[in-house]
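Engineer: structure of the sequence below:
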Amino acid sequence: MGGGAAVTRADAPAGSTADLRRVRGDRTRRAVLDQAVQDASVHGLGALSLGGLAASAPVNKSAIAGLFGSKEGLQLAVVARAREVYTEAVIVPARGAERGLARVWELVRRWIDYSRRRVFRGGCFFRTVEIEFDMRPGPVRDAVAEAQADWEGYLAHQVEIAVDAGDLSAGTDPRQVAFEVNALLSAANDRSLLTGDESSYTYAATAVRTLLTAHGADPAMLR
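Structural biologist: Reported below is the predicted structural model:
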């Protein structure tokens, strides 16, 4: 009994210390990634460096290397963190709208707000990195492509629900609509960054409204 009690007392502080280290490690990792996603949205994933992040994040270069292992490991972690931020800014708020056409339109509104507010300093993170990696095969390109495919797939699914509900015309191709909507939103993001003129968002919203109306949407639902 006495020996068992001694082991328990010895283990408790060690376990607590390990938990504290884990919490600190998670906090440090998040701080580095939050800085990295902002930097990458402006300069691209290729411009990220362990030394550069160490200069702007509250951790040294060796610690960053310990967290991510390699530059590619860092890039993959940054893409994953960007997906979390994107989901929190666009997908989650839009879930308050009814599935189908109402949610399609809410996703459009939330996407425009996400880009306009510069949730990522360089505009849409994925617009920056998809152009950077479109001709560079490998795990990072695969991760970026997967993120974009998941977004367009989700948008297409909402369009499909709208078709099934009769909010859009029978025969409407959900994938085609999702592709066109995404292209219009991306164009607005790019033009606003280039010119500093936010009117591109108004044009994009009008163009998406026209597109959906052409497929049978009630204009009153697209305000």
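Engineer: only C-alpha atoms for contact and neighbour calcs from this point on.
Structural biologist: Will do.
Engineer: any idea which helix is longest in this structure?
Structural biologist: Looking across the chain with DSSP state H, the single longest helix is helix 2-43.
Engineer: helices or strands up against that helix?
Structural biologist: When contacts are defined as 3 or more CA pairs under 8 Å, 6 or more residues apart in numbering; DSSP states H and E, helix 2-43 packs onto helix 50-56, helix 61-68, helix 71-86, helix 125-133.
Engineer: just put these in CSV and tack on distance to Gly44 and mean neighbour count.
Structural biologist: Converted to CSV, the helices and strands packed on helix 2-43 look like this (distance: least, CA to CA, whole Å; neighbours: other CA atoms under 10 Å):
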stretch, distance to Gly44, mean neighbour count
helix 50-56, 13, 15
helix 61-68, 18, 16
helix 71-86, 10, 19
helix 125-133, 6, 19
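Engineer: looking at those helices, which is nearest to Tyr114?
Structural biologist: Of all those, it is helix 71-86 that lies closest to Tyr114, at 8.1 Å by CA to CA.
Engineer: run through the residues that contact Leu155.
Structural biologist: By CA atoms under 8 Å, 6 or more residues apart in numbering, Leu155 lies in contact with 104, 107, 178.
Engineer: compare with the first, here's sequence two:
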Amino acid sequence: MSPRKSVAETALTRARIVDRAFALAVADGLEAVTIGRLAEDLGMSKAGVIGPFGTKESLQLAVVDEAVDRFRARVTAPLAGATPGAGRLARAFAEWIAYMGSAGHGGCFLTSVAAEFDGRPGPVRDRIREALARWNAFVAGEIAAALAAGELPPTTDPDQLAFELAGTALSADQAIQLWHDPLAADRAHRAVTRLLASPPVTPAP
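Structural biologist: As a prediction, the model looks like this:
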């Protein structure tokens, strides 16, 4: 076997393991993903499953990274080239809400795993916090751009608006995942639209 082929096959095996681990984590939680279960599902030995990662924690980190990559591809990548501001932020939340309800996700993985690990200090929680911090920074930047463009009232409290937008997304995630509410996405869209709508300016008499 050539070294190049060996590297390629190792990368393919690693991707198969991460993909299956991601699917299991979406269904049952990240901590429920075990080496034994992955080995059984993939028809591999336990040593073969853990080999590309070294430890279970490294595998968990790889699953979180996979979730981040999928989130970016679905939610933020389609916004490339769009003008920053309220419109782009509304589109981002629309993509996120749609992603929550898409097949194979049953909610937002990053939101779920954040709740799973929020009281458990360590590398996995740190990686989740880093990912969510980048999203929060994106939202803050879009709100700042919307204020600069006059798309939001000048009295808008950026931190409060970001908080309420996040609360809408969390509520939508629970309604989709726990309650299977068919109206959840529509309600969330209406809430985001209301939060990002600038009231009409009344001409001075």
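Engineer: and the TM-score between these chains?
Structural biologist: Aligned and superposed, the two chains score 0.90 in TM-score terms (TM-score structural alignment, normalised by the length of the second structure); 200 aligned residues with a CA RMSD of 1.7 Å.
Engineer: list the contacts of the counterpart of Ala147 of the first structure in the second structure.
Structural biologist: In the second structure, Ala147 of the first structure lines up with Ala131, judged by TM-score structural alignment. By CA under 8 Å, 6+ apart, the residues touching Ala131 of the second structure are Val68.
Engineer: now do the SS call for Ala131 of the second structure.
Structural biologist: helix (DSSP: H, G, I helix; E, B strand; the rest coil).
Engineer: how close does Asp167 of the first structure get to Ile161 of the first structure?
Structural biologist: Asp167 of the first structure sits 9 Å away from Ile161 of the first structure, going by CA to CA, to the nearest Å.
Engineer: mind listing the shared neighbours of the two?
Structural biologist: 100-101.
Engineer: out of the two, which sits in the busier spot?
Structural biologist: Asp167 (21 against 18; other CA atoms under 10 Å).
Engineer: the more buried one and Ala217 of the first structure, how far apart?
Structural biologist: 6 Å.
Engineer: same check, this time on Met135 of the first structure
Structural biologist: With distances taken as CA to CA, Met135 of the first structure is found 37 Å from Ala217 of the first structure.
Engineer: for the two, indicate the residue with more neighbours.
Structural biologist: Ranked by neighbour count (other CA under 10 Å), Met135 of the first structure and Ala217 place Ala217 first, with 20 against 9.
Engineer: what separates that one from Asp197 of the first structure, distance-wise?
Structural biologist: According to CA to CA, Ala217 of the first structure stands 29 Å off from Asp197 of the first structure.
Engineer: what does Trp111 of the first structure give?
Structural biologist: For Trp111 of the first structure, the distance to Asp197 of the first structure (CA to CA) stands at 17 Å.
Engineer: now do Ala36 of the first structure
Structural biologist: 26 Å.
Engineer: Thr87 of the first structure now?
Structural biologist: 26 Å.
Engineer: same check on Ala55 of the first structure?
Structural biologist: From Ala55 of the first structure to Asp197 of the first structure the distance is 33 Å (CA to CA).
Engineer: do the same with Glu72 of the first structure
Structural biologist: Distance from Glu72 of the first structure to Asp197 of the first structure, by CA to CA: 35 Å.
Engineer: now swap in Lys71 of the first structure and tell me
Structural biologist: Distance from Lys71 of the first structure to Asp197 of the first structure, by CA to CA: 35 Å.
Engineer: give me the residues contacting stretch 116-133 of the first structure.
Structural biologist: 37-42, 44-45, 82, 89, 114-115, 140-141, 144-145, 148, 186, 189-190, 193, 198, 201.
Engineer: and that stretch, how far out from the chain middle?
Structural biologist: 9 Å (CA atoms, centre = their mean, to the nearest Å).
Engineer: now stretch 33-45 of the second structure
Structural biologist: In terms of CA atoms, centre = their mean, the centre of stretch 33-45 of the second structure is found 25 Å from the chain centre.
Engineer: leaving out sequence neighbours, find the closest residue to Ile97 of the second structure.
Structural biologist: The shortest distance from Ile97 of the second structure to any non-neighbouring residue, by CA to CA, 6 or more residues apart in numbering, is to Ala185 (6.2 Å).
Engineer: please name the residues that touch that neighbour.
Structural biologist: The contact partners of Ala185 of the second structure, taken as CA under 8 Å, 6+ apart, are 97-98, 101, 172, 176.
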